[in-house]
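Student: Next input, structure requested:
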Amino acid sequence: MPTITKMYSMQEASQHNTKEDCWIVIDGKVYDVSSYMDEHPGGDDVILETTGKDATDEFEDAGHSEEAKELLRTFCIGELDTSSPAIPELEIFSKNEGTDYSQKLVALTKQYWAVPVAVACISVIVGFLYLRKK
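Tutor: I've put the predicted structure just below:
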């Protein structure tokens, strides 16, 4: 009797992206690794970085042993539904977050401060070089 395999979309798999509820996609299969997060030798951050996308390359690049691959098979909960879009839609607003736009603006400013500083420095240098040649 054939086994019925549960199919999951990438969007559905990407919604399970916390330490307590973590799914990853490797080689077209979906794995619920929530119970393994604390035991993972590379730490839970490594696994969390691969949620919401196909983590096959990252898994292979890490050089996992055959024992690790066997262990991974025990966490398989289904297969990736390739008929659905591969990239989930970007969620602009989280249900848990408030609408504090000033904090978001400050965070963006801290993250991208180098661009306006570089433009200002280049402008000053070009101005000095221009005046020096006159």
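Student: Every contact and neighbour count from this point should use C-alpha atoms.
Tutor: OK.
Student: now the helices: where do they sit in the chain?
Tutor: 10-14, 44-48, 56-61, 66-73, 101-111, 114-133 (DSSP state H).
Student: can you list the residues that contact the first one?
Tutor: Among residues not part of helix 10-14, those counted as contacts by C-alpha atoms under 8 Å, 6 or more residues apart in numbering are 23-25, 30, 51-53, 80-81, 84-89.
Student: which of those count as buried?
Tutor: When these are checked for burial by 16 or more other C-alpha atoms under 10 Å, the buried set is 23, 24, 25, 30, 51, 52, 53, 80, 81, 88.
Student: related to what we said a few turns ago, and which of the contacts of helix 10-14 is nearest residue 60?
Tutor: Distance to residue 60, by C-alpha to C-alpha, is smallest for residue 25 among the contacts of helix 10-14, at 12.5 Å.
Student: Make sure that closest one is actually in contact with residue 31.
Tutor: Yes - between residue 25 and residue 31 there is a contact under C-alpha atoms under 8 Å: 6.3 Å.
Student: Next, the structure of the following sequence, for comparison with the previous one:
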Amino acid sequence: MPIITKLYSMEEVAQHNSKEDCWIVIDGKVYEVSSYLDEHPGGDEVILQATGKDATDEFEDAGHSEEAREQLEAFCIGELDQTAPAIPEMKIVSKKKQSSGGIVPKLTNFTKQQSWVLPVGGVGISLVVVSLLYYRRK
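Tutor: Take a look at the predicted model:
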């Protein structure tokens, strides 16, 4: 009789991302490791940084022993569903407050059509300074 393994999508795994409900994915298998956090020799913070994610690279980079790999199997709750779509990447949008006063915010908010103003202004100011210095010597 074949062993039936529960399949989880990466979206499902991502929802279990806290100290009380900590799931990780390693080599396509899903592990529920909440109860192991306090026992982890490297501390719980190492695991918590990878919770709700594929932690295969982090696990391999740490150079875990064969004993650690065997111990990990006790926490296996299923496998990652490779046919499920990956979680779409979120776009990070900054919602900075626009400053109402001062020249610096105004100078940094140029559009592409207005980007010529600063270089031309710099050249103009430089010409004025050079002209003043030239005529002052005469």
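Student: Flag every buried residue along stretch 17-26 of the first structure.
Tutor: Buried residues in stretch 17-26 of the first structure (16+ other C-alpha under 10 Å): 17, 18, 19, 22, 23, 24, 25, 26.
Student: Wait, the second one touches residue 50, no?
Tutor: No - here residue 18 of the first structure does not reach residue 50: they are 11.2 Å apart, not a contact under C-alpha under 8 Å.
Student: Run a quick neighbour tally on residue 38 of the first structure.
Tutor: 13 (other C-alpha atoms under 10 Å).
Student: can you check the one 4 residues further on too?
Tutor: Look at residue 42 of the first structure: counted by other C-alpha under 10 Å, it has 11 neighbours.
Student: Contacts only, for residue 20 of the second structure.
Tutor: So residue 20 of the second structure contacts residue 34 (C-alpha under 8 Å, 6+ apart).
Student: How much space separates it from residue 55 of the second structure?
Tutor: The spacing between residue 20 of the second structure and residue 55 of the second structure, counted by C-alpha to C-alpha, to the nearest Å, is 18 Å.
Student: so residue 5 of the first structure makes contact with residue 79?
Tutor: Yes - between residue 5 of the first structure and residue 79 there is a contact under C-alpha under 8 Å: 6.8 Å.
Student: These two - which one has more neighbours?
Tutor: Per other C-alpha under 10 Å, whichever of residue 5 of the first structure and residue 79 has more neighbours is residue 79, with 19 against 10.
Student: Does the more buried one touch residue 24 like I think?
Tutor: No - if you go by C-alpha under 8 Å, residue 79 of the first structure and residue 24 don't touch, sitting 10.8 Å apart.
Student: Pull up the overlap in contacts between these two.
Tutor: Contacts common to residue 79 of the first structure and residue 24, judged by C-alpha under 8 Å, 6+ apart, are residue 30.
Student: Spell out the residue ranges of the strands in the second structure.
Tutor: 7-8, 23-26, 29-32, 76-80 (DSSP state E).
Student: List of residues touching the first one?
Tutor: Where contact means C-alpha under 8 Å, 6+ apart, the residues beyond strand 7-8 of the second structure that reach it are 30, 78, 79, 80, 81.
Student: what's the answer for the last one, then?
Tutor: Contacts of strand 76-80 of the second structure from elsewhere in the structure, counted by C-alpha under 8 Å, 6+ apart, are 5, 6, 7, 8, 9, 10, 25, 28, 29, 30, 31, 32.
Student: Make a markdown table from those residues and add distance to residue 128 of the second structure to it.
Tutor: Shown next, in a markdown table, are those (distance: C-alpha to C-alpha, whole Å):
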| residue | distance to residue 128 of the second structure |
| --- | --- |
| 5 | 78 |
| 6 | 75 |
| 7 | 72 |
| 8 | 69 |
| 9 | 66 |
| 10 | 63 |
| 25 | 65 |
| 28 | 67 |
| 29 | 70 |
| 30 | 69 |
| 31 | 70 |
| 32 | 70 |
